[in-house]
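> Here you go, sequence then predicted model.
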Amino acid sequence: MAFEPVLEELVQVLKARRHADPKSSYVASLYAKGLDAILKKLGEEATEVVIAAKNGERGPLIHEAADLWFHTLVLLVHQGLELEEVLAELKARFGRSGLEEKAARQGRQG
């Protein structure tokens, strides 16, 4: 399944909306409100994913997961990060034990 092109296309739309009129675009309105508003929305979406998962219904979970991914991409664009940076991080972790990866992160922080 080739989903990366969809994500790349979405990121391009989100980048274009940085300069749109906040009255004409939901994304532009988030950017205009700033980081705190974006983070609040991201937190809300994460909570909705948890609730949908807990309720065990496939459709709502898919919908909420899409919302969470969308708003995560909004945050990345707002922060000037590229999708490729996140994908590279995931690729670097591939084939590595999650326990090893966590231990390596803790070693860098300590």
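Yep, it's here.
> make it CA atoms for all contacts and neighbour counts henceforth
Fine.
> Distance check, the residue nearest to the spatial centre of the chain against residue 99.
Closest residue to the average C-alpha location of the chain: residue 72 at 2.0 Å, with CA atoms, centre = their mean. The gap separating residue 72 from residue 99 is 25 Å, by CA to CA, to the nearest Å.
> alright, now check it against this:
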Amino acid sequence: MQIDQLKFDENGLIPAIIQDATTGDVLMLGYMNHESLTKTMEANETWFYSRSRQTLWNKGETSGNKQSVQKITFDCDADSLLIQVDPQGPACHTGEDSCFYRTLYANNPNERNVIHTLTQKINERRRNPIDGSYTTYLFNEGIDKVLKKVGEETSEVIIGAKNNDKQEVVWEISDLTYHTLVLMEILGVSINDIKKELYGRHIQKEGNQRE
């Protein structure tokens, strides 16, 4: 689809929702015109049109918090954009990661990003050890201790499954996941590395088979 086929409003603008490509968090909402969208696609960085200043602006040009564009999609009416990015810093001018940091209503806790949040906390413990922290203890003990825990938790998952105990399996898989994340931190393996491998094995491969 060409840019000219998109439905810009009477002012020549189209709203663009900016989303973290890794976590799925909505970072901000901006507006683009034909020129800023073209520059965004050419530079692989987000460019917007400022309605107050009536000029183009490049996200992160002064702050350094640029947004590397990974994918651009549009809705069914072709009158709004969803742009997935790799953020190089906070999206909000307040310093918050997302402009949508204030909650008006919440029915359930936000569990969607728990793996990424936990990974960040594990990384923080490695960079800034805290006495009494179990994660700090594991890093101090080293990879052999972590590998031992991964093995123990794997065995516990098997036992729980053999006992057909759902709650025990949930508990033990959670323990196994945590220790695996610590191991990944030690080895420099990221969540994205795992996602890419799983995508290549199960999603992309299936798609190719249908072609």
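Ah, there it is. These numbers come from a predicted model, not from an experiment.
> Kindly provide the TM-score of these chains.
Between these two chains, after superposing, the TM-score reads 0.79 (TM-score structural alignment, normalised by the length of structure 1); 95 aligned residues with a CA RMSD of 1.7 Å.
> which one is the residue nearest to the centre of structure 1 nearest to, not counting chain neighbours?
residue 42 (6.6 Å; CA to CA, 6 or more residues apart in numbering).
> about what we covered before: what helix or strand is the counterpart of the residue nearest to the centre of structure 1 in structure 2 located in?
In structure 2, residue 72 of structure 1 lines up with residue 180, judged by TM-score structural alignment. Element membership for residue 180 of structure 2 (DSSP states H and E) is helix 166-187.
> hang on, the earlier thing: settle this for me: the residue nearest to residue 72 of structure 1 is touching residue 66, isn't it.
No: using CA atoms under 8 Å, residue 42 of structure 1 is not in contact with residue 66; the gap is 11.6 Å.
> how about the strands in structure 2?
For structure 2, the strands defined by DSSP state E cover 14-20, 26-32, 47-50, 55-58, 67-74, 81-87.
> Could you give the residue range in structure 1 aligned to the fourth one?
Across structure 1, nothing matches strand 55-58 of structure 2 (TM-score structural alignment).
> about what we covered before: for residue 116 of structure 2, which of the strands of structure 2 is the nearest?
strand 14-20 (11.9 Å; CA to CA).
> how far out from the middle of the chain is the closest one?
Centre-to-centre, strand 14-20 of structure 2 and its host chain are 15 Å apart (CA atoms, centre = their mean, to the nearest Å).
> Now do that strand: which elements does it pack against?
strand 26-32, strand 81-87 (3 or more CA pairs under 8 Å, 6 or more residues apart in numbering; DSSP states H and E).
> Identify whichever of the ones you listed lies nearest to residue 201 of structure 2.
Closest approach to residue 201 of structure 2 among these is made by strand 81-87 (22.6 Å; CA to CA).
> what does that closest one correspond to over in structure 1?
Under TM-score structural alignment, strand 81-87 of structure 2 corresponds to no residues of structure 1.
> how far out from the middle of the chain is that strand?
Centre to centre, stretch against its chain (CA atoms, centre = their mean), the figure for strand 81-87 of structure 2 is 11 Å.
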